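*Asks:* Here's a sequence, model it:
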Amino acid sequence: MEAAFIRHIELLGYEKRFFPSQHYVYMFLVKWNDLSEKVVYRRFTEIYEFHKALKEMFPIESGDINVENRIIPHLPAPKWFDGQRSTQNRQGTLTEYCYALVNLPHKISRCPHVVSFFKVRPDDMSPVTDSQIKKPEVFLLPKDAKKNVSDITGPIVLQTYRAIADYEKSSTSEMALKAGDMVDVVEKSESGRCLC
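*Replies:* Have a look, this model is predicted:
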């Protein structure tokens, strides 16, 4: 049987929790090689400790020996006081970090340290709460903010047409053509009009 590894990690947002004291946890959707998907919750301090340990395990790839060899992504240290604003602002960095982490060479991205950090823990399934205290507040990442480099499509192949006769434009939204001119058409409507 093949060892478990992570195919994709997506940051969903964060939660503000109030037990045992007020703190923030990030919500990640982790997609595994067996096609299962699990939601895990991690504090930024945990993520940063994980990152530091990963750098120690792979000193060459972290750039400790030669900065030019660095392939492990950078992750800024936690601030002395992490409030909601820094938690929110850090989401873009974490999205990029997770994307880069999963796309590292297999010796890093599939190492036991990475796999175990993103495995579901008991507190991911049922977080400890106190019924006397407020329920956690959830802040989801907007859908358009989740787009990353891998979501960008390739170039669009346009159809090229040749004008068979001269055409004088009749409005500012049209273009004049001479017979033989080549035009790349972006969109063609059913009426025959083209967006060039």
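*Asks:* For the rest of this, base every contact and every neighbour count on C-alpha atoms.
*Replies:* Noted.
*Asks:* Could you tell me how many residues sit around residue 10?
*Replies:* 17 (other Cα atoms under 10 Å).
*Asks:* To compare with the earlier structure, here is another sequence to fold:
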Amino acid sequence: MAEPYIRHAQLLGFEKRFSPSQHYVYMFMVKWQDLTEKLVYRKYTEIYEFHKELKDTFPIESGQINKEHRTIPHLPAPKWFDGLRSTENRQVTLADYCSSILNLPPKISRCPHVLNFFKVRPDDVNPTASNNGRKPETFLLKTDNTKKNASDITGPIILQSYRAIADYEKNTKSELSVNTDDVVEVVEKKENGWWFCQMKNKRGWVPAAYLEPLDSPDESEEQEPNYEGELHMTTQDYSGELEDELSMEGGETVEVIHKLLDGWWVVRRGSKTGFFPAMYLQKSGDTPSEGTSKTKGLPPRRKTIKSANSIHQQKRKEISQDTYRRNSKKYLKQRQSVVDVMNSMTIEELNEVENKAQPAIPPRPSKELILDKCSEHTKNKIQVVN
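*Replies:* As a prediction, this is how the structure comes out:
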């Protein structure tokens, strides 16, 4: 399995929060190597502490030995008090800093210090609520400030525009009502089928089934089926309402074979396949997330949204339930045939296969050979240390 790394991190703006006291946090949309996008929040003091530790970890690249060899970008120290104006003015510098860090050689951009800093934390998902009931105020980065960084991004622009294909009336305060043909910008895409959108000065969650991209009729961002399956566990009971849905109790183990954007995944249990809500699934080995199913209900299935306004209805690639079952049976047969072959082999044959699979350990190169392969820059640094 490939080691995780970050494709890019884009600064979306900042939030003004009021708990435990008034402070500001910057919002980053982090895109990982598996194309998942996670929204994280960081104080500037946290970012600066990360910067100092990064310099200590790479003294040569930070210019501590020779300023001419510095590749790690500069970052201004935090002020004694950060107000709205200073937080806003610092956004362009911070966006440039993150872009520069992730464009450094892999030994820096993919080091554990960088990866751990951008991983999702519990307070990113469930921030501390304000005692006086005040909600955070969100300030999004202006488009003009992000244009100069657009050429550095190796993936799609985070704030993609989507069109509503039918009317949707919100059921909770955290949701956003949309009318047919309304255009929204998607800030965050949750795998459970709820997307956080903004439309003019309004923001809230909208079911992904009601949204279609303006420029991508084939939904290329949707993953291909993985008939090998990924183990998940059901977190609560669900009784299927449509004939292609599975009914299961909480605590059952299933294999996810297709993750769909509307939050209804195709799962396999034994020889049966069907749709099941992603909100009620948890990857095996992961810690259960709290309050996810309590804040929002199940999103609607995409197939239940009937709309003549859909411009992608005929072009979208859809896989039938028969195709899912047929491919799943084929994979199950292949997997069973491998098991049968392994069971029929003797112990001596299994040991022979295992020994052939293990590569020989290469001899350690000599000190002279290592120095001969090094660059002149590295040789000079070794001589200075000696």
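*Asks:* Reduced to three states, what does residue 129 of the first structure come out as?
*Replies:* Recorded secondary structure, residue 129 of the first structure: coil (DSSP: H, G, I helix; E, B strand; the rest coil).
*Asks:* Contact partners for it?
*Replies:* 18, 19, 20, 135 (Cα atoms under 8 Å, 6 or more residues apart in numbering).
*Asks:* Nearest to residue 97 of the first structure among these?
*Replies:* residue 18 (26.9 Å; Cα to Cα).
*Asks:* which residue lines up with the closest one in the second structure?
*Replies:* Under the alignment (TM-score structural alignment), residue 18 of the first structure pairs with residue 18 of the second structure.
*Asks:* Now for its match, how many residues are close by?
*Replies:* 19.
*Asks:* contacting residues for it?
*Replies:* By Cα under 8 Å, 6+ apart, the neighbours of residue 18 of the second structure are 130, 134, 135, 136.
*Asks:* how about a cut-off of 7 Å?
*Replies:* Residues near residue 18 of the second structure by Cα atoms under 7 Å, 6 or more residues apart in numbering: 130, 134, 136.
*Asks:* cool, residue 10 of the second structure as well?
*Replies:* Neighbours of residue 10 of the second structure in contact, by Cα under 7 Å, 6+ apart: 28, 29, 30, 95.
*Asks:* Reformat the residues you listed as a markdown table; add distance to residue 266 of the second structure.
*Replies:* Converted to a markdown table, those look like this (distance: Cα to Cα, whole Å):
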| residue | distance to residue 266 of the second structure |
| --- | --- |
| 28 | 30 |
| 29 | 27 |
| 30 | 26 |
| 95 | 38 |
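*Asks:* So which of the residues you listed belong to helices?
*Replies:* Counting by DSSP state H, the contacts of residue 10 of the second structure place residue 95 in helices.
*Asks:* Look up how far residue 71 of the first structure lies from the residue positioned nearest the centre of the first structure.
*Replies:* Geometric centre of the first structure, nearest residue: residue 95, 3.9 Å, by Cα atoms, centre = their mean. Distance of residue 95 of the first structure to residue 71 of the first structure, given as Cα to Cα, to the nearest Å: 16 Å.
*Asks:* same deal with residue 184 of the first structure?
*Replies:* Relative to residue 71 of the first structure, and taking Cα to Cα, residue 184 of the first structure is found at 41 Å.
*Asks:* for residue 46 of the first structure, same thing?
*Replies:* Distance from residue 46 of the first structure to residue 71 of the first structure, by Cα to Cα: 21 Å.
*Asks:* more neighbours, those two?
*Replies:* residue 71 (16 against 12).
*Asks:* residues contacting the more buried one?
*Replies:* Residue 71 of the first structure makes contact with 61, 62 under the criterion Cα under 7 Å, 6+ apart.
*Asks:* Let's see that with 6 Å instead.
*Replies:* residue 61 (Cα atoms under 6 Å, 6 or more residues apart in numbering).
*Asks:* Quickly note the distance from it to residue 87 of the first structure.
*Replies:* Taken as Cα to Cα, the span from residue 71 of the first structure to residue 87 of the first structure is 25 Å.
*Asks:* same thing with residue 107 of the first structure?
*Replies:* 30 Å.
*Asks:* Kindly report the same for residue 128 of the first structure.
*Replies:* 21 Å.
*Asks:* helix/strand/coil for residue 188 of the second structure?
*Replies:* strand.
*Asks:* Give me the neighbour count for residue 161 of the second structure.
*Replies:* Residues within reach of residue 161 of the second structure, counting by other Cα under 10 Å, total 19.
*Asks:* list the buried ones in the longest helix along the first structure?
*Replies:* Ordering each helix of the first structure by length in residues (DSSP H) puts helix 44-57 first. For helix 44-57 of the first structure, a neighbour-count test (16 or more other Cα atoms under 10 Å) marks 44, 47, 51, 54, 55 as buried.
*Asks:* Likewise for stretch 75-89 of the second structure?
*Replies:* 87, 88.
*Asks:* one step back: may I ask which two of the contacts of residue 10 of the second structure are separated the most?
*Replies:* 30 and 95 (12.3 Å).
*Asks:* what about the residue nearest to residue 70 of the first structure when sequence neighbours are not counted, is that helix, strand or coil?
*Replies:* Leaving aside its sequence neighbours, residue 70 of the first structure sits nearest to residue 63 (Cα to Cα, 6 or more residues apart in numbering; 4.1 Å). Counting by three-state DSSP, the backbone at residue 63 of the first structure sits in coil.
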